[in-house]
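K.L.:
the following comprises the amino acid sequence and a computationally predicted model.
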Amino acid sequence: MSRAMFEYTKTILNKVSFDANLFCKEVQKALQRLLPYEIEELKIYITSLINENPDLDKCLIYLKA
C-alpha cells in the first residue's frame, strides 16, 4: 500500500511542478505521508525535477529538516 502512495506522490509532484508554491505544499504533504526510506527516495526524485526546473529549489528547505 505505501509503495502505491510513493508512486502517487511522484505523479502529483510531476503534475504540479509548473508552480513552485503548489509544489512546496505537495512536498510538505508527502513528508507527512511517506515512510522514512521513501522520503530518501523522494529526495532523489525531487533533485532530478529541480535540475529540469530550477524554480522548484524553494522546496529544498522542507527536505533538509
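P.N.:
Arrived safely, thanks for sending.

K.L.:
all contacts plus neighbour counts: C-alpha atoms, from now on.
P.N.:
Fine.

K.L.:
same for the longest helix along the chain, what does it pack against?
P.N.:
Assignment by DSSP state H gives helix 36-52 as the longest helix of the chain. If contacts are counted by 3 or more C-alpha pairs under 8 Å, 6 or more residues apart in numbering; DSSP states H and E, helix 36-52 sits against helix 2-15.

K.L.:
excluding chain neighbours, what is closest to N53?
P.N.:
Distances taken as C-alpha to C-alpha, 6 or more residues apart in numbering place S17 nearest to N53, at 7.7 Å, with adjacent residues excluded.

K.L.:
comparison target below:
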Amino acid sequence: MPRMIYDYTKSVLERVSFDPVLFAKELKKAIKNLLPYEIEQLKKWLQYFTQEHPELEQCLKVVN
C-alpha cells in the first residue's frame, strides 16, 4: 500500500510540474503523507526530475 502512495505522489507532481507554486504545495502535502524512507526516495527522484525542469529547483528546499 505505501508504494502506491509514493507512486501516486510522483504522478501528481509530474502533472503539476507546469506551475512551481502548485508543485511546491503538492510537495509539502506529500511530505506529510509519506514515510521517512519514501521521502528519501522522493528526494532522489526530485533531483533527477528537476534536471529536466530547472524552474522547479527552488522546490528542492521544501524537502531538505
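P.N.:
Arrived safely. None of the values given here were measured: they were computed from a predicted structure.

K.L.:
about what we covered before: how big's the offset between the longest helix of the first structure and the second structure?
P.N.:
Its matched residues in the second structure lie on average 0.6 Å from helix 36-52 of the first structure after superposition (mean C-alpha distance after the TM-score superposition for the first structure).

K.L.:
buried stuff in the very next helix or strand once past that helix?
P.N.:
Next helix or strand after helix 36-52 of the first structure toward the C-terminus (DSSP states H and E): helix 60-64. Buried residues in helix 60-64 of the first structure, defined by neighbour count with 16 or more other C-alpha atoms under 10 Å: none.

K.L.:
if we can go back for a sec, now the aligned partner of the residue nearest to N53 of the first structure in the second structure, what's its secondary structure?
P.N.:
Here S17 of the first structure is matched to S17 in the second structure, going by TM-score structural alignment. With DSSP: H, G, I helix; E, B strand; the rest coil as the basis, S17 of the second structure sits in coil.
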